[in-house]
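Chemist: structural data only, the sequence is not supplied:
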């Protein structure tokens, strides 16, 4: 953490040397991220880079080489990462706080996806969700993010899989396909880990879905000491059902982030057209 002259606290992250990224590409990507302004996304303050000359040995000779060091400056978020709140058991936070975090992640992701030139995060995981002093969620670490010029599906050229195992969807692992449903899959994993714990996430594929949903509901009712309101109970039920749809192996069966945000906003409201069916 560093302090600007104006008193603003910022986090400084030094980037690994990226020989395949030239300065113009680096600046363009950062400029795109600097335009991202949303309460559930960590704000990019700026960046800096420094070029120095070093002498290295190459094939028995000493040669001069340029080394570029890059760093990005981000708003400082006091509450640490969501990962610190998770364990084998359901999240240690109360349900209202958990729901606030889940909704915040969804709204931040919706902002990234809902544009003519959407940004796909591609490394959404609890370690990349930061919490501020009020426990509001902020999506961070756009090191693997991509800005696209449409919402269609893309095929990566590289066979080198980049991301975090467990949060990457099967169509990317097996066929290197990238679409908005990549982040939706990661979102589903995160919600299940919040609601059922990390052990619960790894065990849910072996439980009948109805039984798993029932167990999650009962665990939260017990955790909240049987004082959970009908509204909160509906939030629990809706969130776990959404999460299970998000981690469908068939990406066309996963909802879009817009459908998810709409479903959350409809909690407590009579639903005429809940999301269903296949989407690309």
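Modeler: Done, it's in. This structure is a prediction, so every number in the text was calculated from the model and none was measured.

Chemist: drop to CA atoms for contacts and neighbour counts, all remaining ones
Modeler: OK.

Chemist: okay, now residue 255: neighbour count?
Modeler: For residue 255, the neighbour count with other Cα atoms under 10 Å is 25.

Chemist: checking it next. Helix, strand or coil?
Modeler: Of the three states, residue 255 takes coil according to DSSP: H, G, I helix; E, B strand; the rest coil.

Chemist: ok, now which ones touch the residue nearest the centre of the chain?
Modeler: Residue closest to the average C-alpha location in the chain (Cα atoms, centre = their mean): residue 124, at 2.7 Å. By Cα atoms under 8 Å, 6 or more residues apart in numbering, residue 124 lies in contact with 139, 167, 183, 186, 187.

Chemist: again, only using 10 Å
Modeler: By Cα atoms under 10 Å, 6 or more residues apart in numbering, the contact set of residue 124 is 105, 109, 139-142, 144-145, 163-164, 167-168, 182-187, 189-190.

Chemist: got another, please set it beside the one above:
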């Protein structure tokens, strides 16, 4: 396949603020700011046995045929050291950033299926993206379709990623492949013919089978064959075992029964009897239209849950309504020089010479646990023993734990009233 122009090569001189945001079987994923475009991008580094880049360049030529709203957009090839000059030169892909993570991450966070309008839209969008890839010339097979390879944007629209990387996967280190297989991840979405025939050749039907299992994962929020040994899964799939459909109650909502029927057709034992993705989207489109009016509310509710999940992990943070006309007790303090900066766990690294405290013992407040208080918008937040707090989406911070040291303006020691009475 020829291109009228070579893929764009993006290097470190156009990028800044590298932050590692994930890792997988193919390699590591970084977030970075493109200084000339003024936008954040995702950089997927790929691991190779021999360190060559010829494989990724061949695959990128296929992936650049994008242009479908349900397929991740590839901006160019990456060559650089992810902002670390001491690292060796690495290669990868520069892609659009999907800030809401993957479908796998969403299902794990919700611990339940998404609201039906959103679940049916995901099913339809994934089918549209795969139908587009299969109608390229030549067809582009995915061969690793699963929840972690479907990403979500700010509106929770689904986009397929890691397509065209099937041959690259064979050059990934052996340890990474073995880890994925041991966990039963990709194996759970592989068609039976791939597990029973050493002369197996991938086809469009291979992706259709994976799509059927992916639909089951979305509407049950579960991992297929969860907890089962990979050796047993590998043995039983060719004998007709499939994910447990008894977990699906078709009476829950309109259209679910039709989705269950197309799902079972997708994972048919006979590859020739499986539908095409065009057949699938004709079904999912009608199902989604039944629930489209509730989509806005469903997306809003899920986004609220995703934002609330950030705060729920801060177990040491207590937030309560600030009482009106609150009278705070007077604070006893002593002057130790200029106003000190807030003492935190990060501390200061300079050496401080200890000097006698200029404050009388009776005026020195007792030592207490470190506590920070702020008053944003009518509430106050108390945090004890907190190294750092992140609130909201699309932001990040780096925390470096350092030995805690006394500020240079603080007294060299603090005497309790009991100790003070013992002194002559």
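Modeler: Here it is on my side, so go on. What you are looking at is a predicted structure, and each value in this text was computed from that prediction instead of being measured.

Chemist: TM-score for these two?
Modeler: TM-score for the superposed chains, counting by TM-score structural alignment, normalised by the length of the first structure: 0.69, backed by 225 aligned residues with a Cα RMSD of 3.3 Å.

Chemist: hmm, back to that, residue in the second structure matching the residue nearest to the centre of the first structure?
Modeler: Aligning on TM-score structural alignment places residue 124 of the first structure opposite residue 145 in the second structure.

Chemist: kindly report the same for residue 27 of the first structure.
Modeler: Superposed on the second structure with TM-score structural alignment, residue 27 of the first structure falls opposite residue 57.

Chemist: separation between the closest residue in space to that match that isn't next to it in sequence and residue 92 of the second structure?
Modeler: Spatial nearest neighbour of residue 57 of the second structure, chain neighbours left out: residue 77 (7.7 Å); criterion: Cα to Cα, 6 or more residues apart in numbering. Distance of residue 77 of the second structure to residue 92 of the second structure, given as Cα to Cα, to the nearest Å: 6 Å.

Chemist: comparing these two, which shows the higher neighbour count?
Modeler: residue 92 (25 against 22).

Chemist: so where does the more buried one fall, helix or strand?
Modeler: Assigned by DSSP states H and E, residue 92 of the second structure belongs to strand 90-96.

Chemist: what packs against the helix or strand that that strand is followed by?
Modeler: The helix or strand immediately downstream of strand 90-96 of the second structure is helix 103-110, counting by DSSP H and E. With contacts defined as 3 or more Cα pairs under 10 Å, 6 or more residues apart in numbering; DSSP states H and E, the packing partners of helix 103-110 of the second structure are strand 150-152, helix 204-220, helix 295-312.

Chemist: next, format the ones you listed as a markdown table and append mean neighbour count and distance to residue 287 of the second structure.
Modeler: A markdown table is the format used below for those (neighbours: other Cα atoms under 10 Å; distance: least, Cα to Cα, whole Å):
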| stretch | mean neighbour count | distance to residue 287 of the second structure |
| --- | --- | --- |
| strand 150-152 | 24 | 20 |
| helix 204-220 | 24 | 13 |
| helix 295-312 | 14 | 13 |
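
Chemist: mind checking those for the one nearest to residue 270 of the second structure?
Modeler: Closest to residue 270 of the second structure of those is helix 204-220 (Cα to Cα; 9.4 Å).

Chemist: specify, as a residue range, where stretch 178-192 of the first structure falls in the second structure.
Modeler: Counting by TM-score structural alignment, stretch 178-192 of the first structure lines up with residues 202-216 of the second structure.
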